[in-house]
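Visitor: build me a model:
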Amino acid sequence: MQKLIEANLYRSDLIPINGKLVERYNKCLKTLGFKQTKLTKFNIDGIGWSPEIAEERKDDHYLNHGDANPHGIIITPLQKNKPIYLPYHSFDRELMKQVFFTYENEIKDITRDSAICLDFDQKIDVFYNPLDILKYNKVIVSFRLIEDLDKIQEQQYQLIEEFNRNYNFIEEDIQKKLLQSAKRYGDLRNRTLKLKDLEFETNSFYTRSFKGVYLLRDFIKPILIFEDIDTYKEAIKDTEYDVLIYHVAQPELMEKLRDYIIIQCDLEAIVNTPKYKRIKKFELAQSLETPDHPIKEILTNTSLFKSYLNKLDMEVRIRVMSVELYLEKLERSNVYKLEDIVDQSLYFALHKPHSSLSAQNHDLVNKLLINIAPKDVLFLYWYDKEAFYRAYDSWDESLREWVIDIIRNNI
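Guide: Reported below is the predicted structural model:
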């Protein structure tokens, strides 16, 4: 990962937490019902998740009480617009944008000497079966301050009211209580410490619940797409809901997505795009066993690329070039069938979200497509960083260099 780190492509926008902020973070963990960290310094992202604490706990989702109860922590206003590196839902970034848009000034004020615990409540205490995902309609974001600072504020108001009543201002006991509260918490009278719940509407989304599920809800009929085969097998037993259910590896899924005008693929158009060139080069790189040249050099030098392409076994060569072979044959006759010539996974990788989709659904479908056919290294980095990092570990060092150049040239 060192080269990714040096290229600022590996969790490069985290916020360092140390000193007093560690103490506040631990108070948030305790408030939310989690074990406190023993680390004295760590980093957090936009939702308060820390890779170091996740490593300490051996649990990437240490801010969750089960699949149905995720949480967040705001400890500094610097979290505004920061990336969320391991979102539990595809809408987490938009949700946090709404939180900061609504309460930016209050967050700046509160985090001067406190921190905010976030509860994301979809009115489901626990999931019992995979189709419970369909109940996800909205998320209520509620806010809790560490040490109940908002309640301390109410106590100060009550003390002041009591102090001003009749001749109570001469009562030493009331004076003492006021002074003690002011010394410990400061004067809280003019601060906004009560944050009303926010309601966030959900539509189509991805969730890590049940080992990964896509819910496409904005189309002819709801579609549930499962990443885990066992969860999929359990889901198809449920006949209560009128919903289409697929496993992510089913070829029929792509056909249904095209029928529902969710995805599209124009081979004649895409063959001239950078996306196609990236995918073809990556496909060649994956097919090379013991090249005499560095892979980066092979992929960036046209002569070397052609040379190694011609050295491949005929079957592999046809697979790598199957799209162009199909288009060439199509110019001569329309009797040729795409499925007989074009490699299926390559064809799937060349699809894109339909132009009619909203921006939010566009990103979601791109994530789904890269999950189905992870052949575009740039889109894999953009839409599924964890999968990208896992794949990166398995690549040749020279291939890694080529991939880093591809990403840096497209930022």
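
Visitor: please count neighbours and contacts with C-alpha atoms only from this point.
Guide: Fine.

Visitor: which SSE is residue 293 in?
Guide: For residue 293, there is no helix or strand it lies in under DSSP states H and E.

Visitor: burial of it, as a residue count?
Guide: The local packing of residue 293 (other CA atoms under 10 Å) involves 11 other residues.

Visitor: do the one 3 residues further on as well
Guide: One way to gauge burial is a neighbour count; for residue 296, by other CA under 10 Å, it gives 19.

Visitor: what's the answer for residue 38, then?
Guide: Residue 38 has 10 neighbours, counted by other CA under 10 Å.

Visitor: can you give me the helices in the stretch 201-350 of the chain?
Guide: Here the stretch 201-350 of the chain has its helices, by DSSP state H, counting those that start in this stretch, at 229-235, 251-259, 267-270, 274-287, 295-300, 302-311, 314-320, 322-332, 338-341, 344-349.

Visitor: please tabulate those in TSV, including the columns distance to residue 145.
Guide: TSV is the format used below for those (distance: least, CA to CA, whole Å):
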stretch	distance to residue 145
helix 229-235	37
helix 251-259	44
helix 267-270	52
helix 274-287	47
helix 295-300	52
helix 302-311	59
helix 314-320	57
helix 322-332	57
helix 338-341	58
helix 344-349	46
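
Visitor: looking at those helices, which is buried most?
Guide: helix 295-300 (a mean of 20; mean count of other CA atoms under 10 Å).

Visitor: which other residues reach that one?
Guide: Here helix 295-300 makes contact (CA atoms under 8 Å, 6 or more residues apart in numbering) with 281, 285, 304, 305, 308, 396, 398, 399, 401, 402.

Visitor: one more, for comparison:
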Amino acid sequence: MERLIKSGLMFGNLVHVASPALVERYNRALKHLTGKTTSLTDFYVDISGYSPEVGHELGDDLYLNHAGVNRQFILLTTEQKRSPLLNAQFSTSRGILKQFIEENEPALFALTARDAVAGELVNSVYDMSSPARLFDIRRIKIEADTTNGALRQAEKLDERVERFMSEEDAWFDDVLIAEMIELAGQTGDVLRNPIDLKEMSFEQRNYWTSHFGGVYLFQDLELPGVICAQDKTPFEGGRVEYVFDLSERNRVANFLDLNGLVEPIVKARGIDAAAILRQKMDFVLVDALAGEGVEFAGRTRAEMRRLARRHSDLLPEEFHTLNALLNWAENGGPWPVITSDNPAYFYTLRAAAHKDAELVNMLLAELAPKDVRQLFICHKSLFYRRYETWADTKRAYVVDFLLNEYQVDKLGTRAALFGHDAPMEEPAPPVAKDPAADLEAVVARVGPWGPVTRRAGSKGKG
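Guide: A predicted model of the protein is given here:
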């Protein structure tokens, strides 16, 4: 993993905590939340304030996330909003923390200028003793305050100010005035500089969790379901009728299609499908030849094509299927019939335009793990686990690719892969003079996935 760390692909964008003042604030918050402190004077924290170095020192990587639920957090600066969330147990946690920071940024900036803000993502579940607990998680509420209780003190001061302004004899209440002066000394002028954090709660119905070997829950759908990375047995006979594991490719594919969660890459508007397919083929090629002593890093696409021709007998079905689809998209070749039994099937899909697109792309990354770019973007924990199993030649290629092709334009790459243009009205189909001939022409032109617009200048029946 050292290559990933040095390249900034692992533990990147963490906030450096090195000043004595910040360390002291961190320790106050850590003591407040967990009863523990760190003796370290230099460490890094993620968006939640979790530090790998502190976790190593304490011998507990879940010191801010006991039992993997109700994640606690420590904010030393609003810059933590740019950091990743390490050891994520739920796919929604980082988004919730980021939104909380952004929605309360002015108040948090003022609060963290003097103290750390400590808090918790609270739900009604306190352990993961059974799968049924996952279905009890419906809403996540954020509770937060500084370690010295600045928000509680501000609320008290606000109450006393309200009494002072509304009660008839408040001017003569020496006790009330003394309390206001004492509280104001701790909070400052709450009338000119209000200290308040918005009460925020978040619905959590569709999400991924690392519990029980990795589970994707889709509860807020017309056809709800659960997809398990490992054993599905504990979820059968529960609150959701449809329960699958990742080996049931046909059933998973049908579930995604019936709920309108995916679309074929070659059907998506506003993207260069051919370029995406070529890159996926490169990833499959590297995976196939990684044990053959071939060096990949720095090779041009022409050199990668020559490698594919030279070692065609070693290339798996995914490569040949994607090549057939690329030939259709670019050259008007025959439409390849790709069923869910084909190992390349999930490589040809991406999430459709809906609110759970990130979750679906995460699932697709697990179903198509040789696409290392999507795996890194959408499912980092799985990427890191698989990285440890790869040959060194593949590791070198992947790091080189991510540094030179992805890191230089993260937003552009994500938009090119997963972005959605505004929907356009589909043209009305022509009236067929010969139904049998027309059906054959339509299947040859668009295939079973529906209308597909070919790239400009392509040849064939499109």
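
Visitor: TM-score of the superposition?
Guide: Between these two chains, after superposing, the TM-score reads 0.79 (TM-score structural alignment, normalised by the length of the first structure); 393 aligned residues with a CA RMSD of 3.9 Å.

Visitor: one step back: tell me which of the helices of the stretch 201-350 of the first structure sits nearest to residue 207 of the first structure.
Guide: helix 229-235 (13.5 Å; CA to CA).

Visitor: quick one, what contacts the alignment partner in the second structure of residue 387 of the first structure?
Guide: Alignment note (TM-score structural alignment): residue 387 of the first structure maps to residue 382 of the second structure. The contact partners of residue 382 of the second structure, taken as CA under 8 Å, 6+ apart, are 366, 375.

Visitor: could you check how far residue 382 of the second structure is from residue 300 of the second structure?
Guide: 28 Å (CA to CA, to the nearest Å).

Visitor: try residue 289 of the second structure
Guide: Separation of residue 289 of the second structure from residue 300 of the second structure (CA to CA): 16 Å.

Visitor: for residue 201 of the second structure, which non-adjacent residue is closest in space?
Guide: Nearest non-adjacent residue to residue 201 of the second structure, counting by CA to CA, 6 or more residues apart in numbering: residue 141, 4.2 Å away.

Visitor: residues making contact with the helix or strand containing that neighbour?
Guide: Assessed by DSSP H and E, residue 141 of the second structure sits inside strand 139-146. Outside strand 139-146 of the second structure, the residues within contact range by CA under 8 Å, 6+ apart are 29, 111, 115-123, 151-152, 199-204.

Visitor: please redo it, this time with the cut-off set to 6 Å
Guide: Here strand 139-146 of the second structure makes contact (CA atoms under 6 Å, 6 or more residues apart in numbering) with 116-123, 151, 201-204.

Visitor: average offset between it and the first structure?
Guide: Strand 139-146 of the second structure, aligned to the first structure and superposed, deviates on average by 1.6 Å (mean CA distance after the TM-score superposition for the first structure).

Visitor: picking up where we left off before, can you tell me which of the contacts of strand 139-146 of the second structure is closest to residue 194 of the second structure?
Guide: Comparing the contacts of strand 139-146 of the second structure against residue 194 of the second structure with CA to CA places residue 151 closest, at 9.9 Å.

Visitor: and the gap between the residue of the second structure positioned farthest from its centre and residue 276 of the second structure?
Guide: Within the second structure, residue 172 marks the point farthest from the mean C-alpha position, 57.9 Å out by CA atoms, centre = their mean. According to CA to CA, residue 172 of the second structure and residue 276 of the second structure sit 76 Å apart.

Visitor: same check, this time on residue 341 of the second structure
Guide: Separation of residue 341 of the second structure from residue 276 of the second structure (CA to CA) stands at 22 Å.

Visitor: then residue 311 of the second structure?
Guide: 22 Å.

Visitor: over to residue 122 of the second structure?
Guide: With CA to CA as the criterion, residue 122 of the second structure and residue 276 of the second structure are 40 Å apart.

Visitor: one step back: the helices of the stretch 201-350 of the first structure: which one's closest to residue 362 of the first structure?
Guide: Once the helices of the stretch 201-350 of the first structure are compared by CA to CA, helix 251-259 is nearest, at 12.9 Å.
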